[in-house]
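Asker: show me the folded form of this:
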Amino acid sequence: MTEIRTPRLILRRWNDDDLAPMAEINTDPQVMRWIDDGSVRDLEHTAEAIEQWEEEWDEEGFGLFAVELLASGELAGFTGLYVPDFLPEAQPDVAIGWRLGSQFWGQGYASEAAHATLEFALQDRGLDRVISISRVGDDASENIARKLGMALERETTHPVYGFPLYIHAIDLTEFDA
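Answerer: Below you'll find the predicted structure:
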């Protein structure tokens, strides 16, 4: 089982106990405002999403990690790698993404988890390049991408919702572990 430990976090595969806390995160309008059309997601949708994330692990050898606080065992949300199928122009790149509950914001957890995930992608999984896709205006996500050493590559438009997106990128030669 793939697991990464950072000074404050455990990044791991999903288990049944993660469903309720992840569903709670997905029902927070503040968390979801930058995701797709901004709609919150219910328990059923969250269960389907976790199942898909686990399938991606099995098919791709990477996926979205459950992010657990080392000190308390609480599920803070996720960070990890995914294939951005919704954005054909980004193919064949692999993207890094994150979503934490709002009570975990502003403490550096997302940056810590994303850095460990990026290191995993480039050093353990042998990817040469990783991108980040964020909505224009999502300053917190753009800040994390910059902290990872990613550079703004281009602006594009979400093919379904029509809002502008930024694509940041980094390749192995630019990564500073």
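
Asker: CA atoms for contacts and neighbours, from now on please.
Answerer: Fine.

Asker: list the contacts for Glu155?
Answerer: By Cα atoms under 8 Å, 6 or more residues apart in numbering, the contact set of Glu155 is 164-167.

Asker: what ranges do the strands span in this structure?
Answerer: 3-5, 9-12, 64-69, 75-82, 94-100, 129-135, 151-157, 164-171 (DSSP state E).

Asker: returning to what we had before: now, which of the contacts of Glu155 sits nearest Glu112?
Answerer: Nearest to Glu112 among the contacts of Glu155: Ile167, at 20.3 Å, using Cα to Cα.

Asker: ok, and the closest non-adjacent residue to that closest one?
Answerer: Leaving aside its sequence neighbours, Ile167 sits nearest to Ile133 (Cα to Cα, 6 or more residues apart in numbering; 4.7 Å).

Asker: before we move on, back to that, quick one: the strands of the chain as TSV, columns for distance to Tyr109 too.
Answerer: Below are those laid out as TSV (distance: least, Cα to Cα, whole Å):
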stretch	distance to Tyr109
strand 3-5	12
strand 9-12	8
strand 64-69	9
strand 75-82	9
strand 94-100	8
strand 129-135	17
strand 151-157	21
strand 164-171	20
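
Asker: could you give the angle of the lengthiest helix in the chain to strand 75-82?
Answerer: Across the chain, the longest stretch assigned as helix under DSSP state H is helix 43-60. Counting by axes from the mean of the first three to the mean of the last three Cα atoms, to 10 degrees, helix 43-60 lies at 40 degrees to strand 75-82.

Asker: filter the contacts of Glu155 down to the buried ones.
Answerer: Among the contacts of Glu155, those buried by neighbour count (16 or more other Cα atoms under 10 Å) are 165-167.

Asker: just name the closest of these to Ala20, please.
Answerer: Nearest to Ala20 among the buried ones among the contacts of Glu155 is Leu165, at 30.0 Å by Cα to Cα.

Asker: to compare against the first, here's another:
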Amino acid sequence: MTEIRTPRLLLRRWHDDDLAPMAEINADPRVMHWIDDGSVHDLDRTAEEIERWEEEWDDEGFGLFAVELLASGELVGFTGLYVPGFLPEAASEVAISWRLGSQFWGQGYASEAAQATLEFALQDRNLDRVISIDRLDNQASANVIRKLGMAPERETTHPVYGYPLRVHAIDLTEYQA
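Answerer: Next up is the predicted model:
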């Protein structure tokens, strides 16, 4: 079982008791504002997502980690790696992503978890390159991406929802520099 510990967080595979707290995160309009069309997800859709994330672990050898606070065991949200099939021009890439409950914003958890995930991708999974995709108006995600050392590579448009996206990238040689 793959686990990563940071000073404050445990990144791990999903457990059955993660469903309810992740569904709470997905039910928060402030969190979901940046996801797809901005709709909140119910318990059933969250269960489907977690199942899909676990299948990606089995199929790809990487996926989205459940992120919990070491001090309390509370689920913060997720961070991890995925193949961005929704964006045809990036469908052969591996992207880093995160989604945290709004009560955990502004405390550096996203950056801490994302940095550990990036290290996992480039050093443990031996990926040569990792991308991140964010909406142009999502300043919080842009800040995390900047802290990861990722450089803007191109702008595009979400193929379904039509809003502008920016693709950032970092490769192994840039990461090691």
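
Asker: rewinding a little: ok, the buried ones among the contacts of Glu155 of the first structure vs Ala66 of the first structure, which is closest?
Answerer: Ala66 of the first structure lies nearest to Ile167 out of these, by Cα to Cα, at 23.6 Å.

Asker: quick check: the closest one touching Val130?
Answerer: No. Taking Cα atoms under 8 Å as the definition, Ile167 of the first structure is not a contact partner of Val130, at 10.2 Å.

Asker: check the gap between the residue nearest the centre of the second structure and Ala71 of the second structure for me.
Answerer: Nearest to the geometric centre of the second structure sits Ser97, at 2.0 Å (Cα atoms, centre = their mean). From Ser97 of the second structure across to Ala71 of the second structure, the span is 23 Å (Cα to Cα, to the nearest Å).

Asker: and Leu43 of the second structure, by the same measure?
Answerer: Following Cα to Cα, the distance that separates Leu43 of the second structure from Ala71 of the second structure is 26 Å.

Asker: name the residues that touch the longest helix of the first structure?
Answerer: With Cα under 8 Å, 6+ apart as the criterion, helix 43-60 of the first structure contacts 13-14, 19-20, 22-23, 26, 62-64, 82.

Asker: redo those as CSV? Include neighbour count.
Answerer: CSV is the format used below for those (neighbours: other Cα atoms under 10 Å):
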residue, neighbour count
Arg13, 21
Trp14, 17
Leu19, 18
Ala20, 15
Met22, 24
Ala23, 20
Asn26, 24
Phe62, 23
Gly63, 27
Leu64, 25
Tyr82, 20
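
Asker: out of the residues you listed, which is nearest to Glu153 of the first structure?
Answerer: Closest approach between the contacts of helix 43-60 of the first structure and Glu153 of the first structure, by Cα to Cα: Tyr82, at 18.4 Å.

Asker: you'd agree that closest one is up against Trp98?
Answerer: No. Contact criterion Cα under 8 Å: Tyr82 of the first structure and Trp98 do not qualify, at 10.5 Å.

Asker: stretch 106-116 of the first structure: which residues count as buried?
Answerer: By neighbour count on 16+ other Cα under 10 Å, the buried set for stretch 106-116 of the first structure is 109-116.

Asker: please tell me how far it is from the chain's geometric centre.
Answerer: Offset of stretch 106-116 of the first structure from its chain centre (Cα atoms, centre = their mean, to the nearest Å): 11 Å.

Asker: same deal with stretch 24-38 of the second structure?
Answerer: The mean C-alpha position of stretch 24-38 of the second structure is separated from the chain mean by 14 Å, Cα atoms, centre = their mean.

Asker: with stretch 107-118 of the second structure instead?
Answerer: Computed by Cα atoms, centre = their mean, the chain-centroid distance of stretch 107-118 of the second structure equals 10 Å.

Asker: other residues contacting it?
Answerer: Residues outside stretch 107-118 of the second structure that contact it (Cα under 8 Å, 6+ apart) are 4, 6, 9, 11, 67, 79-81, 96-100, 130, 144, 147-148.

Asker: ditto for stretch 87-101 of the second structure
Answerer: Under Cα under 8 Å, 6+ apart, the answer for stretch 87-101 of the second structure is 25, 28, 31, 64, 76-85, 110, 114, 117-118, 129-133, 158-159.

Asker: the residues you listed, buried ones only, as a PyMOL selection?
Answerer: In PyMOL syntax, the buried subset of these is picked out as below (16+ other Cα under 10 Å):
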select buried, resi 25+31+64+76+77+78+79+80+81+82+83+84+110+114+117+118+129+130+131+132+133+158
